[in-house]
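In: Kindly generate the corresponding structure for this input.
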Amino acid sequence: MSRLFSTRDGDDGLPGPERRLAVIALVLGTLMAVVDTTMINIALPSMARDLGVSDARAVWITNLFQVVCAAMLLVFAAASELLSRRKVYVAGLTLFVVAALGSALSPNFETLLVFRALQGVGAAATLSIGPSLYRSIFPSRLLGSALGLSSLVVAGGYAAGPSIGGLVLSVANWPWLFALNVPLGAAAAVMAWRALPREERREGNFDAFGALASMAMLAGLFMCMDAVGHRAPLAEILAWLAVTVVSAVAFIRRQGRAPHPLLPLGLFREPRFSLAVSAQGTAFIGQGLTFVALSFLYQQQMGYSALHTAWLFTPWPLTIMVVGPLSGRLADRFNPSVVASVGLVMLLLGLVSLAALPQDASAIDSLWRTALCGAGFGLFQPPNNRELMTSVPKARSANASGVMSTTRTVGQSLGVALVGLCLAAGAGVQQALWVGAATTLLALVISLVRIPRAHRAYRAAREQKKAARAGYSERVGEDSPNRVADRA
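Out: Sure thing, here's the model as predicted:
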């Protein structure tokens, strides 16, 4: 870990000692947004009872947060260029904290939904630009390791959410789940304001029409996938699909004509970026699908309790937490696409082994399979994120970060929807797992295709670093005391 805060001659980014406070602010902001979803889920039954609503309505306490967050990711990524990422991140954290306090004090269901929507807005501001801030904080030589730390935080947050929620509910009521965010978020906001890099603002206007079309497109897509996952009536699914398609067409047309587009479509003309985004999206479809399918497999077909099921899931995030930092370091030393492809091979083997899991299998037999999946995903994600972020100019880091967060959210949601579609079609849970293996195979094919192109970029970057170091050494040598004395 100390390696992340070391300083070398010629490093870009912040000086080593200044990175610590900035990283703590990013870690806290990410953890609160990630933990929120899984932590609140466990409290929904008690919240429904206390607020006097049905379980079906209580689900919207989580759904509304996710819909708003997904819809606003691209908007905040673009807004950060006009206002600076530091200001947007701090404003997002502040809004999240204030809304969390409002959620804790909400007297009724309707008021709680309003504050949950505001929390989604705040979370979108932090999640959309978090990865791009790592690129500004850390030097290029440590970017893979830094993104490995980011993956560890996300995985740890998802894993710890249910445990934190259960622990809090064992000693206090559900409002304390929201109140916990207040002191943590306030501290993170102060640290972020002090430590995050200051930037110059981009001149130009904000693409308001593009923002509205983007929000409608992503919200419609999320609602469509949610309707599929819950086997809603066909008319409802088609209505949300129509909203998504119409908004997507309007958004793409607008981005091609806007002087300052919300999402510059030119990013996707870079093959390394497009392939990294595609590999990430298909891999997250497989992960999102597998998480839901395994819940049904363990509880309905294998007869495990909810608590036992949660225990069977733990190897996945735990191995990500172990492998993620190592994967980041490998991505700094070797071709990131090769490292990511090896991870996808491991993930594919793990998913195939889970799809072939016998119904009378023991818990131990399941644990090594989920551990293999987690190790594969942990080996894939940091190198792929590094490839995605470094394939575009540094000035477009915020846009790339917004695309990364949006792709992750949409991929996971599409995976959940595919489970519902498989179940609605009469297929079993294990057939759904085979679908997840198929999407992971597609991600592997995409990752393999990009290796030659990524290798050329990787070699060029290494040669550039060598030339920069040689130039720096020469300049230092010219100004050394001995050289000065010789010239005298």
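
In: Going by C-alpha atoms from here, please, whenever you check contacts or count neighbours.
Out: Will do.

In: measure W368 to W316 for me?
Out: Relative to W316, W368 is positioned 9 Å away (C-alpha to C-alpha, to the nearest Å).

In: more neighbours, these two?
Out: Legend: neighbour count by other C-alpha atoms under 10 Å for W368 and W316, higher for W316 (24 against 17).

In: in terms of contact count, name the helices or strands touching the helix or strand hosting the more buried one.
Out: W316 is part of helix 315-333, with elements assigned from DSSP states H and E. Where contact means 3 or more C-alpha pairs under 8 Å, 6 or more residues apart in numbering; DSSP states H and E, helix 315-333 is packed against helix 143-171, helix 336-355, helix 363-390.

In: Relative to G477, which of these is closest?
Out: Minimum separation from G477 across the helices and strands packed on helix 315-333 (C-alpha to C-alpha) falls at helix 143-171, 28.7 Å.

In: which residues sit against the next helix or strand after the closest one?
Out: Next in sequence after helix 143-171, counting helices and strands by DSSP H and E, comes helix 175-179. Outside helix 175-179, the residues that touch it by C-alpha atoms under 8 Å, 6 or more residues apart in numbering are 39-40, 100-101, 103-105, 165, 168.

In: Who wins on neighbours among the residues you listed?
Out: A100 (27 neighbours).

In: which one is that residue nearest to, not counting chain neighbours?
Out: F178 (5.1 Å; C-alpha to C-alpha, 6 or more residues apart in numbering).

In: same thing with V88?
Out: Residue nearest to V88 in three dimensions, not counting chain neighbours: S80, with 5.8 Å by C-alpha to C-alpha, 6+ apart.

In: Can you report how many residues lie near the one you found?
Out: S80: 21 neighbours (other C-alpha under 10 Å).

In: try H260
Out: When neighbours are counted by other C-alpha under 10 Å, H260 comes out with 17.

In: which residues sit in contact with it?
Out: By C-alpha under 8 Å, 6+ apart, the contact set of H260 is 204-207.

In: which one of these is nearest F96?
Out: F206 (23.1 Å).

In: Can you pull up the most central residue in the chain?
Out: Compute the mean C-alpha point of the chain, and by C-alpha atoms, centre = their mean the closest residue is S405, 4.8 Å away.

In: what angle separates the helix or strand hosting that residue from helix 363-390?
Out: Taking DSSP H and E as the criterion, S405 maps to helix 397-424. Interaxial angle of helix 397-424 relative to helix 363-390 (axes from the mean of the first three to the mean of the last three C-alpha atoms, to 10 degrees): 150 degrees.

In: Buried residues of the next helix or strand after helix 397-424, list them for me.
Out: Downstream of helix 397-424, the first helix or strand assigned by DSSP H and E is helix 429-449. Buried residues in helix 429-449, counted by 16 or more other C-alpha atoms under 10 Å: 429-444, 446-448.

In: do stretch 306-313 as well
Out: 309, 312-313.

In: In stretch 81-98, which residues are buried?
Out: Neighbour counts over stretch 81-98 (16+ other C-alpha under 10 Å) mark 81-98 as buried.

In: Now the second one, please; I'll put the structures next to each other:
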Amino acid sequence: MRAHSSREPASPASVTPASRSPAPHDNELGLPLPQRYWAILVVALGISISVLDSAIANVALPTIARYMHTSAANSIWVVNAYQLAVTISLLPLSSLGDRIGYRRVYQSGIVLFTFASLGCALADSLPTLALARVIQGFGAAGIMSVNTALVRMIYPPASLGRGVSINAMVVAVSSALGPTVAAGVLSIAPWQWLFAINVPIGIAAFSIGIRALPGNVRRDSPYDYVSAVMNAFVFGLLIFAVDGLGHGERPVYVALEVVAALVVGYFFVRRQLSQPAPLLPVDLLRNPLFALSIGTSVCSFTAQMLAFVSLPFLMQNALGLTQVQTGLLMTPWPLVIIVAAPIAGVLSDRMSAGLLGGIGLALLTCGLLLLAATLGTHPQPFDIAWRMALCGAGFGIFQSPNNRTILSSAPRSRSGGASGMLGTARLTGQTLGAALVALIFGVVPQHGPVVALYVAACFAAVAAIISSLRVTRSGAPASA
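Out: Modelled structure (predicted):
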């Protein structure tokens, strides 16, 4: 393979909106100011709408089902179609970004996502809406797959933690506020506006990105289409198996899906081991620091999703709170992340991610245990709010340093692969967390929310242990 043999051609996209000065595409100086601010704005806009759309549709499902005159079970495909498309295409698109340039993949993702959002808003039947959601999912994957790789190009190594913290904060807050945003929109407008509001945001992000986003040195290696297809089968079958496990599918079908995924996965991994720049970055996973950081991310996002799905049931069914009260009392979690993530990002440029992650995840564990064990039957709003804030502080302290380590422990030329694994770890954890909640609610319906919070605390504690193992590992970033 001939690495670094061509460069993305100079274009208006490599200059700032103000000065039109060339961006340093192939070195580690990052972008000059104020282009850096414009570029990170584009990244924040793109990732916010793509992450929000994976959450807001849940709230609108009953309304969409009534409008489409379909059953609740069928309407689930509005969510599943999006989630499936994102998950099966994240790694292939991140690998494509390493080859043709992160900016091209990101901008193409924004265009596809924006047009598909318009298609969702105009859909008049469930099959049409589901198809638009599939296309929208592929667009979102284009955004998610390389967004952190772009952050690495935007910021110099000395301040990479700050850029990563902004990105992590946007992801965390978008995930947490999705239901609240959806409820707010639905209170004043039809469900179609949940998708229509993406259109002007997408147009703005693309327009600014043309002139602000950096390019990067590209590789002329051929793209591995066979691996992309195998990747889709592996992750697609696993998603169907996990979803079926959580929704009472017959065990024999779940077992067949798992076996098929394992068989295809075996040959998939064997193929990756023979590739110089594999689509599934097994070469990066050989780095203990990278592998431990990915494991920490999967466990922590599993804990987060277990909490986010079960807490509304605890507050409304067990504590007798209204939907509005529930939304307000869950808000401290994302609000504290807004404060904690930037601080942790700055600290991650100077301190061990293993130590910061261990501290943050220990706080998250304590917060989840306090929510599960000490609220009582008639808690005051402040009793719930400060526990939620403790969870948010812990998650915010962990996430930015962890993401920075995932990026900096990979060679610069493999930033796309690292970015794709980061997104895949997050989606894997969220999918597993949601499925576990459904499984727990089916096994112990009376105490499901509390049990789910205990399980979430266990995952957070495991994540803290994994994170602490990195304290003894070398944290020197790879640059080759």
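
In: what's the TM-score here?
Out: The TM-score (TM-score structural alignment, normalised by the length of structure 2) is 0.90; 450 aligned residues with a C-alpha RMSD of 1.9 Å.

In: Tell me who's in contact with the residue nearest to the centre of structure 1.
Out: Counted by C-alpha under 8 Å, 6+ apart, S405 of structure 1 has contacts 73, 127-128.

In: so which of those residues persist in structure 2?
Out: Contacts conserved in structure 2 for those, counting by both residues aligned by TM-score structural alignment, their matches' C-alpha atoms under 8 Å: 73, 127-128.

In: For these, give me TSV that also has distance to A417 of structure 1, secondary structure and neighbour count.
Out: Below are the kept ones among the contacts of S405 of structure 1 laid out as TSV (distance: C-alpha to C-alpha, whole Å; DSSP: H, G, I helix; E, B strand; the rest coil; neighbours: other C-alpha atoms under 10 Å):
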residue	distance to A417 of structure 1	secondary structure	neighbour count
L73	20	helix	30
L127	23	helix	28
S128	23	helix	32
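
In: which of those lies closest to L294 of structure 1?
Out: Of all the kept ones among the contacts of S405 of structure 1, L127 has the smallest distance to L294 of structure 1: 26.9 Å, by C-alpha to C-alpha.

In: what residue of structure 2 takes the place of that closest one?
Out: Aligned counterpart of L127 of structure 1 in structure 2: M144 (TM-score structural alignment).

In: in what helix or strand does F209 of structure 1 lie?
Out: Counting by DSSP H and E, F209 of structure 1 is found in helix 208-229.

In: In structure 2, point out the residues matching that helix.
Out: Taking TM-score structural alignment, helix 208-229 of structure 1 hits residues 225-246 over in structure 2.

In: Can you give me the buried ones in the matching stretch?
Out: 227-228, 230-246.

In: Likewise for stretch 38-55 of structure 1?
Out: Neighbour-count burial for stretch 38-55 of structure 1 flags 38-44, 47-48 (criterion: 16+ other C-alpha under 10 Å).

In: hmm, which two among the residues you listed are most spread apart?
Out: T38 and A48 (16.4 Å).

In: hmm, back to that, quick one: map the residue nearest to the centre of structure 1 onto structure 2.
Out: Using TM-score structural alignment, S405 of structure 1 lines up with G423 in structure 2.

In: do A71 of structure 1 as well
Out: By TM-score structural alignment, A71 of structure 1 lines up with I88.

In: Give me the neighbour count for its match.
Out: Neighbours around I88 of structure 2, by other C-alpha under 10 Å: 25.

In: quick revisit: for the helix holding F209 of structure 1, packing partners?
Out: With 3+ C-alpha pairs under 8 Å, 6+ apart as the test, helix 208-229 of structure 1 has helix 60-83, helix 234-257, helix 397-424 packed against it.

In: Heading C-terminal from the first one, find the next helix or strand.
Out: Read that as helix 60-83 of structure 1. Next along the chain from helix 60-83 of structure 1, counting by DSSP H and E, comes helix 85-104.

In: from the middle of its chain, how far away would that next one be?
Out: With C-alpha atoms, centre = their mean, to the nearest Å as the basis, helix 85-104 of structure 1 stands 18 Å off its chain's centre.

In: That helix maps to which residues in structure 2?
Out: Mapping helix 85-104 of structure 1 onto structure 2 (TM-score structural alignment) gives residues 102-121.

In: what's next to the matching stretch, contact-wise?
Out: Applying C-alpha under 8 Å, 6+ apart, the contact partners of stretch 102-121 of structure 2 are 46, 50, 93-94, 96-97, 128-129, 132-133, 135-143, 146-147, 149-150, 192-196, 198-199, 202-203, 205-206, 209, 213-216, 416.

In: how about 7 Å then?
Out: Residues from elsewhere that reach stretch 102-121 of structure 2 (C-alpha atoms under 7 Å, 6 or more residues apart in numbering): 46, 97, 129, 132-133, 135-136, 139-140, 142-143, 146, 150, 192-193, 195-196, 198-199, 202, 206, 213-215.

In: same thing with stretch 360-379 of structure 2?
Out: 319, 387-388, 390-391, 394-395, 397-398, 450, 453-454, 457, 460-461, 463-464.

In: before we move on, what about stretch 136-155 of structure 2?
Out: Here stretch 136-155 of structure 2 has contacts from 30-31, 36, 43, 46-47, 50, 82-83, 85-86, 89-91, 93-94, 97, 102, 105-106, 109-110, 112-113, 116-117, 160, 163-164, 214, 415-416, 419-420, 423, using C-alpha under 7 Å, 6+ apart.

In: Looking at structure 2, name the residue matched to P139 of structure 1.
Out: In structure 2, P139 of structure 1 lands on P156 (TM-score structural alignment).

In: For its match, give its distance to L52 of structure 2.
Out: Relative to L52 of structure 2, and taking C-alpha to C-alpha, P156 of structure 2 is found at 28 Å.

In: For those two, indicate the residue with more neighbours.
Out: Counted by other C-alpha under 10 Å, P156 of structure 2 and L52 do not tie: L52 has more neighbours, with 24 against 17.

In: any idea what the more buried one aligns with in structure 1?
Out: Under the alignment (TM-score structural alignment), L52 of structure 2 maps onto V35 of structure 1.

In: quick revisit: between the buried residues of stretch 306-313 of structure 1, which is closest to Q464 of structure 1?
Out: Of the buried residues of stretch 306-313 of structure 1, the one sitting nearest to Q464 of structure 1 (C-alpha to C-alpha) turns out to be F313, at 43.6 Å.

In: Look at the closest residue to the closest one other than its chain neighbours and say how many residues are nearby.
Out: Spatial nearest neighbour of F313 of structure 1, chain neighbours left out: T370 (7.0 Å); criterion: C-alpha to C-alpha, 6+ apart. Number of residues near T370 of structure 1 (other C-alpha under 10 Å) recorded here: 25.
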